[in-house]
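Participant: sequence plus predicted model, see below.
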Amino acid sequence: MNNFKQTLYEALLVAFGKTLAKYNAFAQATILRDVGRELIDYLNRHGFAFEETGSADDLARLTELFVKNGFCEKLEVQPASRGQNFVWHNLYGREAYKELHEVSDNPFLACPLNLCLYYIADKNHKSMHLLNKSFATDGAVVESQYEVVDEEPLEQRKLDPLVIENARLYQLAREKAESLEKEVAQRVRAEAELQAQKQALEKEIEERKRVEREVENVHRQLVEASHRAGQAEVASSVLHNIGNVLNSVNVSTSLIGDRVRNLRLGNLARTADLIEQHRANLPQFLTEDDRGKRLPHFLAELSRHLNQEQTELAVEVAGLERAVERIKQIVAAQQTYARAPGVEENASIAEIVDEAIRVQACAAEKNAVLISVDIGPLPNARLDRRKILQVLVNLLHNARHACEQTSRADKQIIVRVRPDGDRGVLIEVADNGVGIARENLTRIFAPGFTTRASGSGFGLHSAALAAAEMGGSLIGQSEGPGHGATFILRLPFGAAG
C-alpha cells in the first residue's frame, strides 16, 4: 500500500514545481525567496531553529539541518569545476523530482531545501545557479551541481527590457501586496482591540448600571427609613405630650375623687332623716329640742362647705376639660400628620405652625420652654400639610431638647414666618439652646448623625428630604456651642403659595 503522506508530499512538490515553471526567472526568484522565508520562519517557530549568521556558512548549515532530520539518507558534497556537486542518496520525494525533470529545466524549484537556500542566498546578495542534474535509473541517487555567485546588479544584466520591466512591476506588486497585508493585519488587530474595548466597555456599563440600581435601591430604602424615622419622631412627641397631659388628668381626677369622697353628704343624710322623723312636730322640734335648735346653723355651715367644694370641683373639672381638649388637639395633629404624603390641600402656614406647636406645647411647658410665634400676613395656598408639619414638628422637637440641655432660665423658641420675596415663604425656628459646633453644621442632615444619646439620627435627614420633595430646602445655622441655633425652611410658591 502506498504511503499517503509521502504521496501527498510528492503531489505538492509536482504541483508547485509545475506552477513555478510557468513564470519567468525574475518572478520565480521572488516567489522562491518569499516562500523560503516563510518556511524558515515556520521551522524556527516549531523547534527546528536555524540561527542565521549572515555568512556563506549559512547555506551549508541549513543543508545539514535538513539532512539530519531525514531529508535524505546521505549527502555527498564533491568539488566541481564550477561550484559543488551534491549527491543525494534516497532523497525524500525523489519520484516527484523525476517527474519534474521531464517538464522543467530545474526540477528542484519546489524543493523545500532549495526554497530556503534561495532565500538565504538572496539575503546575502548571492545567486544560486543549477548547472547540472542527473537521476539514477532506479531513482535512488540524485545529483545536482550548484554554483553560488555574487548577485549581479539588475542594470548590468544583459536581459530583454520587457523582462526587466516585468520584474520591476512584479517587485512593485509584491511590495504593494506586502504593504496591504501589513495594513490588513493592522486593521484586524485594531478591530480586535476595538472589539475587546467594546466588550470591556459593555461590561463596565453593565456594572455601572448594576451599581446604580443598588445605589437607587439603597437610597429608596434610606428615604423610606428616614420617613419612618420622621413619623416615629412625631409619634414619640405625640405620645410624650399626651403622657404629660394625662399626668395632669390623673392629678385632676385624683383631686376630684378626694373631694367627692370628703363631701359631708353623710351629715346631710342624717339631717334629712332627723327632719323626716319630726315632720309631724317640726316647729316644736326646731324650737324646743337642742338638736333642732342647732339644725339651722348646721345647714348653713353645710351649705357653705358644699358651695366651696362645688367651686373647687368646677375648677378641677374645667382643668380636666382643657386637658382632654389638648389631647384631642394633639391627636388631631397626629391624624393630620398621618395622612398620605404628597396630598395637597388649601390651607394656611399659620394653621400648620399652630398644629406643630400644639404637638410640642405640653412638653415645652413642663420644661419651662417658651414658644413664641411671629407670623406675617400670608395667603392660603395649596400645599402638602403633612410634609410641612413633619418638618416643623421635628425642628420644634430638636429646639426643645436643645433648650432643655441649658441651665438658663429664659429658655425660648421663636417661630418666624415671612414671605421670601416673590419666590415663596421662609419659616425660621430659632432657639437659645446649646447650639451646634461649626464642624457639625455640614453633618447634621446626614442619615444616622446625632449628638443626642436618645436621638435616632434620622429626624433632620427626613426633614431635609421632605423639604426637597416639596421643591424647597432646609438649612441650619449656629454661631457655635452656647449660642443657640436657627433652622430655615424655604418653600417655593409652588408649595406654599
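Facilitator: That came through fine.
Participant: hey, let's count contacts and neighbours off CA atoms from now on
Facilitator: OK.
Participant: can you pull out the helices in this structure?
Facilitator: Using DSSP state H, the helices of the chain run over 4-20, 25-45, 57-68, 94-101, 112-123, 161-262, 265-277, 282-288, 290-337, 349-366, 385-404, 459-469, 493-496.
Participant: center of the protein - which residue?
Facilitator: Val211 (3.2 Å; Cα atoms, centre = their mean).
Participant: nearest to Gly484, out of the helices of the chain?
Facilitator: Smallest distance to Gly484 across the helices of the chain (Cα to Cα): 7.8 Å, for helix 385-404.
Participant: tell me how far Thr486 lies from Ile427.
Facilitator: Here the criterion is Cα to Cα, to the nearest Å. By it, Thr486 lies 10 Å from Ile427.
Participant: one more to weigh against that first structure:
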Amino acid sequence: MVISNTAMTGDSPLELTSSYAEMTYQRVGSGVQEPRAGQLRAAPQRKDSKIMIVDDDDLIVRCMCKQLEQFGHQQFVTTTSGQEAVELAVKEQPDVVLLDIMMPDVDGLQILRTLRVTPATRFTPVLILTAATDSETKQEALKLGATDFLGKPVDASELGLRVRNLVVVKAHYDQLQDYKVGLESEVARKDEQLVASRLEADQRYRAGKAEIAVEVLHNVGNALNSVNVSATMLQRILQQSHVGSLEKAVRLLYSNLNDPVTFFTQDERGKLLPEYLIELSAAFVAERHAFTHEIETLQKHVEHIRTVVTTQQRYAGAAGLVERVKLDELMDDSLRLSSFSGTESDTEIVKEYAELPDLLLDRQRLLQVFVNLIKNAEDSMQSAKRTNRRLVLKTWEEDEQQLYIEVADNGMGIQASDLQSIFAHGYTTKSDGNGFGLHSCANLLAELGGTIQAFSDGVNQGAAFRVELPYAVAE
C-alpha cells in the first residue's frame, strides 16, 4: 500500500474546464482557481482530490501516478493487493478509484461488487482498467456499478480527462449529500418548530379556556354571594314579620265576639284595636314590598348564573372552527363572561357597534381575546381607583377589507416606552401578573391573520386595544 502526496512539477500544457453543474477547474501556471460561487461544498481542486489506484503491477501504478501528476493531482492511494483494496478505500475515502480487473489474488469484479455494497464507497466513482475488449466483461462491470472504462495500455491524455470528469461527478455527489443533509436538518428543525408551535397553541388555548373558566367561576361566585344575601334578607324579613301580632289581635277579637259593641266602645283594648290593625296593615304592605324585592333580586341572580353557564357551554367546543358569527353578540357574550356582566357593576359601558352582517370568525378564540382585554380594562380601572369608570366597546369595518374591534378604558394607561413591548411574553406591570395574557392574545390573532395594537396617551390617561382582522362576510 502506498499513500503519497506528490509535488506538482512544471506547468500543465492542458487547460481543463467543465461547465457541468458549475464545476470549473482551470489550470493556470502553478495554481488552481477556487470553484465558482453558489455551491454547498467547494469542489475539490485537482491537487486536493484523492485518487486510488488498484493494480497488481507496481510499474503501472507508478506510471499512472506520474501521468496524473501532469494534470495537477497530488494525492494518491495505491495498492497492488486486491485483498486490502476495499478496506483501504473505506479508510481513505478517495474521490476516484482506478481498478484493474485482472488481479491475481482477488478478481477486480469482486472488488467492485464489494465496493458497491459497502455504504462508505457505494457511490465512489470507479474507473475500470482492463485489457479485455469483450463486451461480456464490460456489461458485467456495468451491472456491478462501474462508472467508466479505460483500456490498457493507458493513454495519458485520456486518463487525465476521464479522471477529471469522475472527480467532478464525485464532487457533485458530495454536494448533493451536503444538500440532502442540510434539507434533512432543516426539515427536522421545521418539524421541531411545528411541534413547539402546536404545543404553544395548545397551551394558549388551554390557558384561555382556563381564564374564561376562572371568570365564569368568579362571576357565578359573585352571583351566588348575592343569592346568599337575598336569602338571608328573606329569612330576616320572615323572622321580623308582624304575623305574630296579627295572630294576637285575631285571638283578642275572637274572645269578644259575644259582645263586640261593648268591646269596641268600653274596653280600652277594643278602642285601640282598629288603629292597631291599620298600622299592622301598613307593616304588612312594607313587608310584602321588601319580600317581593328580595325575590326579584334572587331571581335576577339565578338568571344571571343560568345565562353565564349557558354562554360558557356555547363556547365549550374546540377552537379553530370558523363559523357564522354576529359580532355584537360575541362582544356581549364577552362582557357577560367578564366581571362587567355582574348586576352590581358601577362601570358605564358604552357600545358603539357598527351594523355589520354575519361574519366568518373563530368564535372560540376571539372570545378568549376579548374576555382577556375586558378583564385587563377592569383591572386597570380598579388600579386607577376611578369612581367614573368607563368602558367603550367599538366595532367597524373599512372598505369591506378589514374588520376592527376596539376595547378602551379610562384606567391606568400605558407608558409610551411600554407600548411596543407590552405584547412580549413575560412582560407585565401587574404585581400578580404572569405576562401571558396579552402575548397569548397577539399569538391567537396572528393565527387568525389578525393583529393587535395598544394606544395610550400615558399614565392615568386610559388605554385602547385595537384588534384588526380580515373582513369575511358569511354567505
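Facilitator: Done, it's in. The structure displayed is predicted, hence computed values, not measured ones.
Participant: any idea what the TM-score comes out to?
Facilitator: Taking TM-score structural alignment, normalised by the length of structure 2 as the basis, the two superposed chains have a TM-score of 0.62; 337 aligned residues with a Cα RMSD of 3.5 Å.
Participant: any chance of the helices of structure 1 in CSV, with distance to Glu147 of structure 1 too?
Facilitator: Converted to CSV, the helices of structure 1 look like this (distance: least, Cα to Cα, whole Å):
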stretch, distance to Glu147 of structure 1
helix 4-20, 21
helix 25-45, 16
helix 57-68, 12
helix 94-101, 19
helix 112-123, 11
helix 161-262, 23
helix 265-277, 154
helix 282-288, 175
helix 290-337, 109
helix 349-366, 112
helix 385-404, 104
helix 459-469, 95
helix 493-496, 102
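Participant: quick one: which of those is nearest Asp422 of structure 1?
Facilitator: When the helices of structure 1 are compared by Cα to Cα, helix 493-496 sits nearest Asp422 of structure 1, at 8.1 Å.
Participant: show me what the closest one is packed up against.
Facilitator: strand 381-383, strand 424-431 (3 or more Cα pairs under 8 Å, 6 or more residues apart in numbering; DSSP states H and E).
Participant: need the contact partners of that helix.
Facilitator: With Cα atoms under 8 Å, 6 or more residues apart in numbering as the test, helix 493-496 of structure 1 has contacts from 349, 380-384, 423-425, 470-471.
Participant: next, format these as JSON lines and append distance to Glu204 of structure 1 and neighbour count.
Facilitator: Output for those, formatted as JSON lines (distance: Cα to Cα, whole Å; neighbours: other Cα atoms under 10 Å):
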{"residue": "Ile349", "distance to Glu204 of structure 1": "49", "neighbour count": "24"}
{"residue": "Asn380", "distance to Glu204 of structure 1": "52", "neighbour count": "15"}
{"residue": "Ala381", "distance to Glu204 of structure 1": "48", "neighbour count": "17"}
{"residue": "Arg382", "distance to Glu204 of structure 1": "46", "neighbour count": "16"}
{"residue": "Leu383", "distance to Glu204 of structure 1": "43", "neighbour count": "23"}
{"residue": "Asp384", "distance to Glu204 of structure 1": "41", "neighbour count": "21"}
{"residue": "Arg423", "distance to Glu204 of structure 1": "43", "neighbour count": "14"}
{"residue": "Gly424", "distance to Glu204 of structure 1": "44", "neighbour count": "17"}
{"residue": "Val425", "distance to Glu204 of structure 1": "45", "neighbour count": "21"}
{"residue": "Met470", "distance to Glu204 of structure 1": "35", "neighbour count": "20"}
{"residue": "Gly471", "distance to Glu204 of structure 1": "34", "neighbour count": "14"}
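Participant: and those, which is closest to Arg264 of structure 1?
Facilitator: The closest of the contacts of helix 493-496 of structure 1 to Arg264 of structure 1 turns out to be Ile349 (Cα to Cα; 53.1 Å).
Participant: counterpart of that closest one in structure 2?
Facilitator: Mapped onto structure 2 by TM-score structural alignment, Ile349 of structure 1 lines up with Leu327.
Participant: quick check: its match touching Leu360?
Facilitator: No. The pair Leu327 of structure 2 / Leu360 is not scored as a contact, 9.6 Å apart, by Cα atoms under 8 Å.
Participant: measure stretch 473-488 of structure 1 end to end?
Facilitator: Stretch 473-488 of structure 1: ends 8 Å apart by Cα to Cα.
Participant: stretch 392-410 of structure 2 now?
Facilitator: In stretch 392-410 of structure 2, first residue to last residue: 9 Å (Cα to Cα).
Participant: just how off-centre is that stretch within its chain?
Facilitator: Taking Cα atoms, centre = their mean, to the nearest Å, one finds the center of stretch 392-410 of structure 2 at 26 Å from the center of the full chain.
Participant: give me the contact list for it.
Facilitator: Outside stretch 392-410 of structure 2, the residues within contact range by Cα under 8 Å, 6+ apart are 331, 349-354, 356, 373-374, 377, 380-381, 389-391, 460-472.
Participant: which ones among the residues you listed are found in strands?
Facilitator: Cross-referencing the contacts of stretch 392-410 of structure 2 against strands under DSSP state E gives 349-353, 390-391, 463-470.
Participant: just the buried ones from those?
Facilitator: 390-391, 463-470 (16 or more other Cα atoms under 10 Å).
Participant: so which of those comes closest to Leu59 of structure 2?
Facilitator: Nearest to Leu59 of structure 2 among those, with distances taken as Cα to Cα, is Pro470, at 79.0 Å.
Participant: per the alignment, the closest one corresponds to what in structure 1?
Facilitator: By TM-score structural alignment, Pro470 of structure 2 lines up with Pro492.
Participant: ok, its match - contacts?
Facilitator: Pro492 of structure 1 sits next to 423-425, 471-472 when contact means Cα under 8 Å, 6+ apart.
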